[in-house]
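# got a predicted structure here, sequence first:
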Amino acid sequence: MNYESFNKNTLEEEYIRLVFGLKLKQIRTDKNLSLFGLAKLTGLSKSYLNEIEKGKKYPKTDKIVILSEKLEVPYDHLVSLKLDKNLAPIGEILQSKILKEIPLDLFGIQENNLIDIIANAPAKVNAFISTIIKIAQNYNLTRESFFLAALRSYQEAHNNYFEDIETKVTDFIKAYQINPNKPITSKDLEEILIEEYGYTIDSEELSKHQKLSELRNIYIPKNKTLLVYNDINEAQKTFIFAKEIAYNYLQIENRLYTFPWIKFESFDQVLNNFIASYFAGALIIPKDNLAQKLTHLFSLQTWQPIQLHKIIRSYNCSDETFYQRLTNILPKHFNIKNLFFLRFTHKEGSPVHRLSKELHITQQQSPHANRNNEHYCRRWIAIKTIQDLETSKEKKSAYGIQISSYENSQKEYLVLSAATADPFKEKINRSVSIGMLLSPHLKRKLHFFDEDTFIKKTVGVTCETCAVQNCNERVAEPYILMKQSRNKEIENTVENIIQSYT
């Protein structure tokens, strides 16, 4: 896929035309002239002037002279690329690379349509852009987080299921005679990388560089060498090799070269990284095999967590890979679409839990990332599993399940969570969770579901916004809620005073 629709020259020409059009429209409206009136004043056709204002045409020198004289505006001002202060944010956006980088085609938006929108309502678009910039600054929104948000929206728009990638995985399994009913190993995939794609696998070099201890692998395209950290486990190695196969089998050239990635050049690389990861997850956990096992699990009359663990351990994968694969299969094969996926990280001894990954299918369930200086609710099973892991040093992992009932809401979620230590970051632990809305449909699907079976907790979003009384897990006062309450009291008092005088 290629979403960089503009080449540099085209973008510059588009920008020059649009700036001239924006200026002309602003001058015309400041003088209370209609397009018809401007046409009558200058002798230029109304349709021609309309196309200039929309950024579709750039007038020749003689026409600019006419516009300059009739509108009493200096020629140099008209042709300058500098916009007035009230339109400056639009100019900055258009002159930057953002139009090249935003994956407009991904959401069915054509660049020309966007130009028309900007040209038709420059003041409103300017205000909107300024608002977005201010919000981004307040929430420390980086280019990286912007692209990841765009990718997440793309996943959610497709219920995180991509038939074309699933089909490619099925074709690959058939072409390379892989048994989808047996766990795939790193050796199986390493052989394909070496024999089919000419890879050299080096498990020694990366471990020599202490500063790179957080990296799992580096790919060197010049000689097809894959440097792999020698201390990764079998599941991690299998996933890395599966991603490399994806890049080659799908013929993806614009790619990232490290895992986890440390920088990117374009949205294409972020998108292609997702495609390769999706392919890897689908290869390690084939859809039909997983759907069959989940069907059996859901048919059980009582909740048997050991059966879920058996399913997870039947694949050569991490808990995170398995939980993420559930977000592909549950919406498509079981019509369970009201669900969310969360990954939290926590440094031991820190009061802060960081929401580092999230996905929301169908509904925008809480929580969300970028809560500035607020403390996420400690009643979530996602955080409790991390606490369980940290208080029991013998454990390599911790698991939990609960019904989360959101305060001031009728919605309840059945949430499963698993926590493990981060193998590459000292004293960092993380949990992955999947939550499913407790709808009548879900209860019919899960034969084992019985509310008395599972711990049920009323949860908030953050301590600062939570009204739950006598909460033993609270780590901060609900000052945001208290402020809202005070403002409401003031509002009601003022309203009563006004009413008393009428």
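Received, thanks.
# switch to C-alpha atoms for all contacts and neighbour counts from now on
Will do.
# what's stretch 386-393 in contact with?
Applying Cα atoms under 8 Å, 6 or more residues apart in numbering, the contact partners of stretch 386-393 are 346, 348, 395-398, 419-420, 429-431.
# among those, which two are most distant?
With Cα to Cα as the measure, no two of these lie farther apart than 346 and 395, at 16.4 Å.
# who has more neighbours, these two?
residue 346 (23 against 13; other Cα atoms under 10 Å).
# mind checking how far the more buried one is from residue 303?
In this structure, residue 346 and residue 303 are 29 Å apart, going by Cα to Cα, to the nearest Å.
# can you give me the strands in the stretch 201-350 of the chain?
217-220, 225-228, 258-259, 339-347 (DSSP state E, counting those that start in this stretch).
# go on, the stretch 51-200 of the chain?
200-202.
# what's the answer for the stretch 401-502 of the chain, then?
So, for the stretch 401-502 of the chain - with DSSP E, counting those that start in this stretch - the strands run 412-421, 428-437, 455-459.
# which other helices and strands contact the last one?
It stands for strand 455-459. With contacts taken as 3 or more Cα pairs under 8 Å, 6 or more residues apart in numbering; DSSP states H and E, strand 455-459 sits against strand 397-406.
# okay, pairing it with this:
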Amino acid sequence: MNIEKEYIKLIFGLKLKQARTAKNLSLFGLAKITALSKSYLNEIEKGKKYPKTDKIILLAEKLEVTYDHMVSLKLDNNLAPIGEILKSGILKEIPLELFGIQEADLIDIIANAPAKVNAFISTIIEIAQHYNLTRESFFLAALRSYQEAHNNYFEDLEEKVILFCKAFHVDLTANISITELKAILVEEYGYTIQELVFTEHEALGDLRSIFVPSSKTLLLSNDIDEGQKAFILAKEIAYNYMEIKERLYTFSWIKFDNFDQVLNNFYASYFAGALLLPRQHLIDELNVFLALENPKPQQMVQLMNQFNVSPESFYQRLTNILPKDFNLKNLFFLRLSHQKGTDTYQIKKELHITNQQEPHANEMNEHYCRRWVSIRTIEESIKQGKNHFFDAQISSYENSKNEYLVFSSATPDPFKTDCIRSISVGILMTAGMKKKFKFIENESLKKQIVGVTCETCAVKDCLERASPPIQLEQKIRNENTEAIVQKYMTKFS
């Protein structure tokens, strides 16, 4: 859709409908006084047609407005937010077809109920401003919804990895080496690969790689470990093999210019994860682990170490495999970040499969429950000085009574100095889930009552509490007040 032309047509349609309703005219009435067909006028108001000059003059005359007002792209104050969001090109930037939305249908919705759409858009803008929602955050939220709608499993990308491995004679039953990844990039795609000391420049401290498209040069930070290096190389292969042109040139990303870059970054990352953690190989290893009746934490770490990936890549891959191949479709993925010496823990990344699970990000500056294993692994990794501290627990949420088996790994944050991050996957405990985990009833597996944030938590005598339950107390006060109001309403009815 040519958004500029569509924008002009839609604005004219909104103005025509506004002028017509201001005169208390129906479409039939306007058709009668202008001798234009009702269907033609209806298509104009819906933004599907733009009338010729003589028709605009006629409409302006009959509606008693000026020609200049009708052709101006300036909207009245009550419709201005609609104009702004259309003019911004956001419809062009987000591929609505991913969500089954046709752009023409969206135009119809806006044209048919401009006041309600305006109120909705104004609400979204206000919420975005209140929570400091950036353009990148909006794009990432859209991507997360896309992943969740597909249970984070994409058959076409899995198939492309298999086809790639056949074409390049890559053995999917063994780990692909960094030497082989480099050879493919250099010999097949004409890359030059150089390792540099990025930390010599303070501004590059958070970066791990830069791709220079004009010379096909990949610059790698010499501070990264083997797992990170393998992932970056695999992503570059993905960009080339899938012939992706609209892409990012740094890892980690600095900014997204459009939604295509966000989506393509995800596609390349998914391809890399599937290449480094082949589906069937991972399924086989997981089945062995799940059959253990009393696994030790080190056995889970050993399982991860069988693959040349970071803990985050391993946990991300679990969110592809568990819903598809183990029918565990209620799970969450969390990445928490913690600056050493502070009492702050932030959720930097999350994903929820099937439903919005309880442990979710909160933008109210509330304190996440200190009983989460995601926080405990961070604390223990600092206390014990370990580069990878793994733990697991059954978390029972006080409010919903839902229980999750949560795996969590804490490691130094590769992108932030003096920061520790934890990666966690939680699986909703159901009868079907318990059959798949032989060790679920083992007494050595810690069980813990948890909340979401301290401010909303009803757990009493919590030694780990970082803040009083002020939000919960306010809710209880409101409920008590409502109950008394209802008694008076009944008494004096």
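Happy to help now that I have it. Computed from a predicted model, the values in this text were never measured in an experiment.
# circling back to that earlier point, can I get the strands of the stretch 201-350 of the first structure in CSV with distance to residue 496 of the first structure?
CSV is the format used below for the strands of the stretch 201-350 of the first structure (distance: least, Cα to Cα, whole Å):
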stretch, distance to residue 496 of the first structure
strand 217-220, 67
strand 225-228, 70
strand 258-259, 61
strand 339-347, 43
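# among these, which comes closest to residue 373 of the first structure?
strand 339-347 (14.8 Å).
# whereabouts in the second structure does that closest one align?
The aligned range for strand 339-347 of the first structure in the second structure is 331-339, by TM-score structural alignment.
# again with stretch 224-242 of the first structure
Stretch 224-242 of the first structure covers residues 216-234 of the second structure once aligned (TM-score structural alignment).
# same question, stretch 145-155 of the first structure
With TM-score structural alignment as the criterion, stretch 145-155 of the first structure aligns to 137-147.
# what's the mean distance for the matching stretch versus the first structure?
Taking mean Cα distance after the TM-score superposition for the first structure, the mean distance separating stretch 137-147 of the second structure from the aligned residues in the first structure is 0.6 Å.
# who touches that stretch?
By Cα under 8 Å, 6+ apart, stretch 137-147 of the second structure touches 94, 98-99, 153, 259, 262-263, 351.
# number of nearby residues for residue 494 of the first structure?
12.
# residue in the second structure paired with it?
Checking TM-score structural alignment: residue 494 of the first structure goes with residue 485.
# against residue 479 of the second structure, how distant is that match?
10 Å.
# what is the burial count for the residue nearest to residue 363 of the first structure when sequence neighbours are not counted?
Distance criterion Cα to Cα, 6 or more residues apart in numbering; nearest residue to residue 363 of the first structure, sequence neighbours excluded, is residue 338 at 6.2 Å. Residue 338 of the first structure has 21 neighbouring residues, counting by other Cα under 10 Å.
# show me what contacts residue 338 of the first structure?
So residue 338 of the first structure contacts 360-363, 436-437 (Cα under 8 Å, 6+ apart).
# need those residues in a markdown table (columns: distance to residue 371 of the first structure and neighbour count).
Below are the contacts of residue 338 of the first structure laid out as a markdown table (distance: Cα to Cα, whole Å; neighbours: other Cα atoms under 10 Å):
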| residue | distance to residue 371 of the first structure | neighbour count |
| --- | --- | --- |
| 360 | 17 | 26 |
| 361 | 20 | 23 |
| 362 | 22 | 16 |
| 363 | 19 | 13 |
| 436 | 23 | 21 |
| 437 | 23 | 22 |
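# output the residues you listed as JSON lines; include the columns distance to residue 482 of the first structure.
Shown next, in JSON lines, are the contacts of residue 338 of the first structure (distance: Cα to Cα, whole Å):
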{"residue": "360", "distance to residue 482 of the first structure": "29"}
{"residue": "361", "distance to residue 482 of the first structure": "32"}
{"residue": "362", "distance to residue 482 of the first structure": "31"}
{"residue": "363", "distance to residue 482 of the first structure": "28"}
{"residue": "436", "distance to residue 482 of the first structure": "31"}
{"residue": "437", "distance to residue 482 of the first structure": "29"}
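# how about the closest residue to residue 238 of the first structure other than its chain neighbours, what does it touch?
Spatial nearest neighbour of residue 238 of the first structure, chain neighbours left out: residue 186 (4.3 Å); criterion: Cα to Cα, 6+ apart. Neighbouring residues of residue 186 of the first structure by Cα under 8 Å, 6+ apart: 234-235, 237-239, 241.
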